[in-house]
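# Everything below, folded, please.
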Amino acid sequence: MNEAMLLVLDEGTTSTRAMLYTPDGVRVGMAQRDLTQYYPRPGWVEQDATEIWERTLACAQEMVAQAGSADRILAIGITNQRETVVAWDRRSGRPLARAIVWQDRRTADQCQALRDAGHEPLIQARTGLVIDPYFSATKMRWLIDHEPAVAQAGDALALGTVESWLVWKLTGGLHISDASNASRTQLLALDGAGWDADLCALFDIPPAALPAIVDNAGDFGATCPDLLGGSIPICGLAGDQQAATIGQGCLVPGQAKATLGTGAFILAPVGDAPPRSDHRLLGTILCQLDGRRRYALEGSIFVAGSLVKWLRDALGLVGSAQETEALARSVPDSGGVSLLPALSGLGAPHWRPEARGVIAGLTQGTTRAHIVRAALESIAHQVHDLAGAFAADGAPWTSLRLDGGMSANDWIAQDMADMLDIAVERPADVETTARGAAMLAALGAGLHGSIEAAVAQLPGRQRFAPAMDAPVRADRLKAWGALLAASERALP
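Model prediction:
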């Protein structure tokens, strides 16, 4: 391995990985470690921030060894699960409590109180986000209110999302957050340079505990030499969904990407003006480069890959995720079975945290194949709901680019094209989140003059054209709409 490499740290929800890329974006190595999730109460999801750090470091060290040495690494890019909150002590560098994961719903009552008090219009206007436990601010407040070590930390308290935590540990004390991650906290106005004083006051978050906000590409300091056998500059930072959008080359309106991972996250670029949604989508920062921001609309589906994991681990209907494609193909349709995958409530555009999962239409003729197919169909149904909301907000999709683990399933990709009635594209390497982080690191290290130049190197894609008859599509959407309506009626 003769040329310099880019090292990407891709810290996800269920695992953390380190990957090696060539400067032109070809992946040449990967190390991965699973991460433990804790569920102390229904709706609560936690992780051990020390475990995140130690396993991420182990992966990074493995990739540095593969590269030959630290001086073979030109720069590091970091991408991460967004909205997850870590609280730590600046003096010791140790976590003060378990991290609260983005999926966690414990602050639902706090969010409802904010809505009841009439704060949602202000929050949505400034941040582009609706009030929901998904976002970071109420998680931060919960930690301060309920974890004694956090409450007692005083000036030593540091709060941040996962990229902040990793940068702190890698550099020995640099406290920063990139603009894309910061835009998911509900503490940053879309058009504001720094943390919004009114929002910090509303959520009662001490600004001194928060990191400095930086670009997505640049020189962000370097790693402590003893960690990786040498000092390596950190030059790229981005939340996972923004990184995937860049890694898919989606930079202009009309293009959209869907990452099918634990959840499903759709982003569509809208230009350089902060977006405003009238259809319950999220306005977010796509990237900030040289202080200038590009924006996107986003729709977040909470359950996608985690639905298959539930079918496997909780119900025992499949032995592996790979079985689902063959099972879906083994029956001509779902046999009248419909599934509402609200295992963690419903995300955009419905935003019903109280919703619960439903399986309807069961008969004595129902088989596990029908249930599995209905589960996979529900992913495209949710994405179809989002496509309508994007179009109503003036951001219709002309194409959709898939990535993430579930996108490797050809049946899912084709079903998505059929239900949306547009072309769906998938790159040969679906690890576009890490690729986006590598492109940002290369940009920050000066290998490219612009993000467009980096995107120009992306390889080709496999195309799935719509092939479903309109009446079949209409029947499925009618059944889906009825299931949504019945679910809403069933709750008080």
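
# can we go C-alpha only for contacts and neighbour counts from here?
OK.

# tell me, which strand in the protein spans the most residues?
strand 292-301 (DSSP state E).

# Run through the neighbouring helices and strands of that one.
Judged by 3 or more C-alpha pairs under 8 Å, 6 or more residues apart in numbering; DSSP states H and E, the packing partners of strand 292-301 are strand 264-271, strand 282-289, helix 368-392.

# gap between the residue in the chain sticking out farthest from the centre and His370?
Most distant from the centre of the chain: Gln364, at 38.7 Å, with distances by C-alpha atoms, centre = their mean. Counting by C-alpha to C-alpha, to the nearest Å, the gap between Gln364 and His370 amounts to 12 Å.

# re the thing from before, may I see the buried residues of the longest strand of the chain?
By neighbour count on 16 or more other C-alpha atoms under 10 Å, the buried set for strand 292-301 is 293-301.

# Would you enumerate the residues in contact with the closest residue to Leu286 other than its chain neighbours?
With C-alpha to C-alpha, 6 or more residues apart in numbering as the criterion, Leu286 has its nearest non-adjacent residue at 4.8 Å, and that residue is Tyr295. Going by C-alpha atoms under 8 Å, 6 or more residues apart in numbering, Tyr295 touches 269-275, 283-287.

# what do you get for Gly263?
Contacts of Gly263 by C-alpha under 8 Å, 6+ apart are 300-306.

# gap between it and Leu339?
Distance from Gly263 to Leu339, by C-alpha to C-alpha: 16 Å.

# other SSEs contacting the host helix or strand of Arg489?
If you go by DSSP states H and E, Arg489 is part of helix 470-490. Judged by 3+ C-alpha pairs under 8 Å, 6+ apart, the packing partners of helix 470-490 are strand 338-340.

# Which residues does the strand it packs on contact?
Residues contacting strand 338-340 (C-alpha under 8 Å, 6+ apart): 356-361, 371, 374-375, 378, 479-480, 483-484.

# Tell me which helix or strand comes right after that strand.
Next in line after strand 338-340, if elements are assigned by DSSP H and E, sits strand 358-360.

# Could you check how far that following strand is from the centre of its chain?
27 Å (C-alpha atoms, centre = their mean, to the nearest Å).

# so who does Pro211 touch?
With contact set as C-alpha under 8 Å, 6+ apart, Pro211 has these partners: 158-160, 164, 175-177.

# And this one, please, so the two structures can be compared:
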Amino acid sequence: MTEKELVIKSDTEKEVVPLVAAIDVGTTSSRVILFNRLGQEISKHQIEYSTSASHSAYSASGERRLEENKTNGSSNEQTIFSAEGIAIEATEYLEIEDLEKDVEPTLRFPKPGWVECKPMNILENVVQCFAANLITMDRVNGDRVSNGLPPYRIKCIGIANMRETTLVWSKKTGKPLIDYGIVWNDVRTTEIVQKKKDETPEEYQEHLRELTGLPLFSTYFSCSKLRWLLDNIPEVTKAYEENDLVFGTVDTWLIANLTHNNVLVTDVTNACRTGFMNLNTKDYDDELLDYWNIDKAKIHLPKIVSSSEYYGNFVVPECTKKSLTSTAWDLLSAFSQRVPPVPIQGCLGDQSASLVGQLAFKPGSAKCTYGTGCFLLYNTGTTKLISKHGALTTFAYWFPQLENEENDYGKPHYALEGSVAVAGAVVQWLRDNLRLIPRAEDVGPLASAVPNSGGVVFVPAFSGLFAPYWDPDARATIMGMSQYTTASHIARAAVEGVCFQARAILKAMSSDAFGSEDKDFLEEVVDETYEKTLLSTLAVDGGMSRSDEVMQIQADILGPCVKVRRSPTSECTALGAAIAAAMAFKTDEERILWKNLKDVKKWVFYGGVEKGEKAPPSTTNDTDLKVFISKSSDKSRRKGWKMWETAIEKSKGWMNEIQLS
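Predicted coordinates for the structure are as follows:
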């Protein structure tokens, strides 16, 4: 297939190659990526956040940085480490927040267990990344036109974002009421959550779970974070009483600032994580708001909309001008005034975006993303399942413009989800705190230097246990050590700790999906129906998935019933946002890049050729595609699982026990 086949007539009747822009705001970085029809990255720019920890370390002394760079064989002083502990160096396409400037870092940790982000930094970083892509595209288009090739042109924009992170700002000014937001993995609301749980009868707890799909008594969700702000921050309380308070997650904040109409919206995949939305009505529920003592007459809540519809036209916010060069500002201003304007029309919470980017559209598809945390989603289609085994019920996506398509793709799709608070972050902990490895990439070889953990079990519950255990009082433990234990055993146990939690979540989901209370579907092939379901494959992406050694350990822990397939696309989350935006056009004629989800898979996975035909090598995205199959024996695998379950029980309730003593 040649690029000529991807060329279309633009609105000015000139030939162009259409692209979709994806804004992806994660816990530790922001990026903007331009995708073509093949799902290939045409341009990309990323800003990795500095943190209060890295800022303090830099301010105190440059010695540690120099020492780390020498260890890593790097001469570049602009090196920091990602949430997975991977060394990141500044390049033309990747910036690191400048630690030399006297500015607040985007992420800060003011107290143990507290995690905050700066909303203005996030907005400025997104705009800077967008500007960098426009600068790159302007340069590339100049070369393309001079060589007789049609230029690239952005058709629409989608957004993916970290969920549950809670921001508050003024309706009158549009500015944050406080200079920080509370990030999803912050645990400051533990007392609020525990008090609510103690005061709520079990029968009513189950009723609330039926409404939301969530175990509300966790610090994870937005509801307790908003309650904490109202109870503890005078500026927020004052705005609430004066009907000036706007609440939103990161998607709402970005869309409000980047659209011409400053529209206040959130999509279902984000709204369902607040604890305020009824899964059945797809709207805020008065009973839930009352439960958290929120008067909706005093607060401005974003309208809940689908994941794929027109929200507004892109504009560059005036408040970001000071952070941009004159060239960047001029390009963004011209882009904002383009005729016809470029719409923002796709929005997905990051894990739903990853599910879509993995092309896991069919019911029964499962995916696992290994990032700062570990997130596993199981697509249940249009069926809403309320888990009996500790998983969450969440929206996978909602693409209403596909209402007339086959397979119910236009209807809201649900998913079961399990979240592990600490995944790649445990690798960073091994590197920075224990100094067991010089680079995160070394954890796989170190863990694989031994055939097993030597009896060591590592429960990485640094901020409590998420699904399927839901114990905020649990804390990280390392058990089973002896004089035989080596650094390799500890590293392997740490990796296994993440993989065991993924197994626990998949076990819970399969039990919910197949309606069994007492069978472990990962150990027993009950019938041929199970063997033939798509649950037999777990699609994986994220930082840790790039390690062959780690993914083989995951496959060994899951056993022979589930094979692990690494995604061929490294940026699944951003690609999911791009797909959502492309699906928002109302007609096939307008949906130029992909007509429907089947067409997405045809182009992204198969290079545009029909099934059974062979695609030219240059058009396929299979460089990282790899399947891992279990090599573990039944005896060793089951023994390991028994050890894990025992360790989990011993790690539960730690904070509660010591507070009572």
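
# Just the helices from the stretch 301-450 of structure 2, written as ranges.
With helices called from DSSP state H, counting those that start in this stretch, the stretch 301-450 of structure 2 shows them at 326-336, 350-357, 424-432, 443-447.

# Remind me what the third one packs against, helices and strands.
Counting contacts by 3+ C-alpha pairs under 8 Å, 6+ apart, the secondary-structure elements packed against helix 424-432 of structure 2 are helix 487-514.

# re the thing from before, so what corresponds to the residue farthest from the centre of structure 1 in structure 2?
Aligned by TM-score structural alignment, Gln364 of structure 1 pairs with Gln483 of structure 2.

# cool, and Ser378 of structure 1?
Aligned by TM-score structural alignment, Ser378 of structure 1 pairs with Gly497 of structure 2.

# What of Leu57 of structure 1?
That one, Leu57 of structure 1, aligns with Val127 by TM-score structural alignment.

# now Gly388 of structure 1
Match for Gly388 of structure 1 (TM-score structural alignment): Lys507.

# Please apply the same query to Arg105 of structure 1.
That one, Arg105 of structure 1, aligns with Val187 by TM-score structural alignment.

# so can I have CSV of the helices of the stretch 301-450 of structure 2 showing mean neighbour count and distance to Ala581 of structure 2?
Output for the helices of the stretch 301-450 of structure 2, formatted as CSV (neighbours: other C-alpha atoms under 10 Å; distance: least, C-alpha to C-alpha, whole Å):
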stretch, mean neighbour count, distance to Ala581 of structure 2
helix 326-336, 17, 18
helix 350-357, 28, 11
helix 424-432, 23, 29
helix 443-447, 22, 37
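
# Using TSV, please lay out those helices together with distance to Ile23 of structure 2.
Listed next are the helices of the stretch 301-450 of structure 2 as TSV, based on distance: least, C-alpha to C-alpha, whole Å:
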stretch	distance to Ile23 of structure 2
helix 326-336	15
helix 350-357	11
helix 424-432	22
helix 443-447	30
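
# just so I know, which of the ones you listed lies nearest Ser59 of structure 2?
Closest approach to Ser59 of structure 2 among these is made by helix 424-432 (17.8 Å; C-alpha to C-alpha).

# Kindly provide the distance from the residue nearest to Leu286 of structure 1 to Trp397 of structure 1.
16 Å.

# ok, now which ones touch the residue nearest in space to the middle of structure 2?
In structure 2, the residue lying closest to the centroid (C-alpha atoms, centre = their mean) is Asp350, at 3.4 Å. Residues near Asp350 of structure 2 by C-alpha under 8 Å, 6+ apart: 24, 26, 160-163, 573.

# where exactly do the helices run in the stretch 51-200 of structure 1?
108-116, 120-127, 136-146, 148-151, 162-171, 179-182, 197-203.

# Tell me which of these lies nearest to Ala392 of structure 1.
Per C-alpha to C-alpha, nearest to Ala392 of structure 1 of the helices of the stretch 51-200 of structure 1: helix 120-127, 17.5 Å.

# how close does that closest one sit to structure 2?
Compared with structure 2 after fitting, helix 120-127 of structure 1 deviates on average by 1.2 Å (mean C-alpha distance after the TM-score superposition for structure 1).

# so Ala87 of structure 1 touches Gly93, yeah?
No: judged on C-alpha atoms under 8 Å, Ala87 of structure 1 makes no contact with Gly93 at a distance of 9.8 Å.

# which of the two has more neighbours?
Set Ala87 of structure 1 next to Gly93 and count neighbours by other C-alpha atoms under 10 Å: Ala87 wins out with 29 against 18.

# The more buried one -> structure 2?
Ala87 of structure 1 maps onto Val168 in structure 2, by TM-score structural alignment.

# same thing with Gly12 of structure 1?
Gly12 of structure 1 maps onto Gly26 in structure 2, by TM-score structural alignment.

# Now for its match: which residues touch it?
When contacts are counted by C-alpha under 8 Å, 6+ apart, Gly26 of structure 2 touches 161-162, 350.

# And it, how far from Thr266 of structure 2?
Gly26 of structure 2 is 17 Å from Thr266 of structure 2, by C-alpha to C-alpha.

# And Gln428 of structure 2, by the same measure?
33 Å.

# what about the aligned partner of Gly316 of structure 1 in structure 2, how many neighbours?
With TM-score structural alignment as the criterion, Gly316 of structure 1 lines up with Arg435 in structure 2. The number of residues packed near Arg435 of structure 2 is 12, by other C-alpha under 10 Å.

# hang on, the match of Ser378 of structure 1 packs against Pro460?
Yes: between Gly497 of structure 2 and Pro460 a contact is recorded at 6.4 Å, counting by C-alpha under 8 Å.
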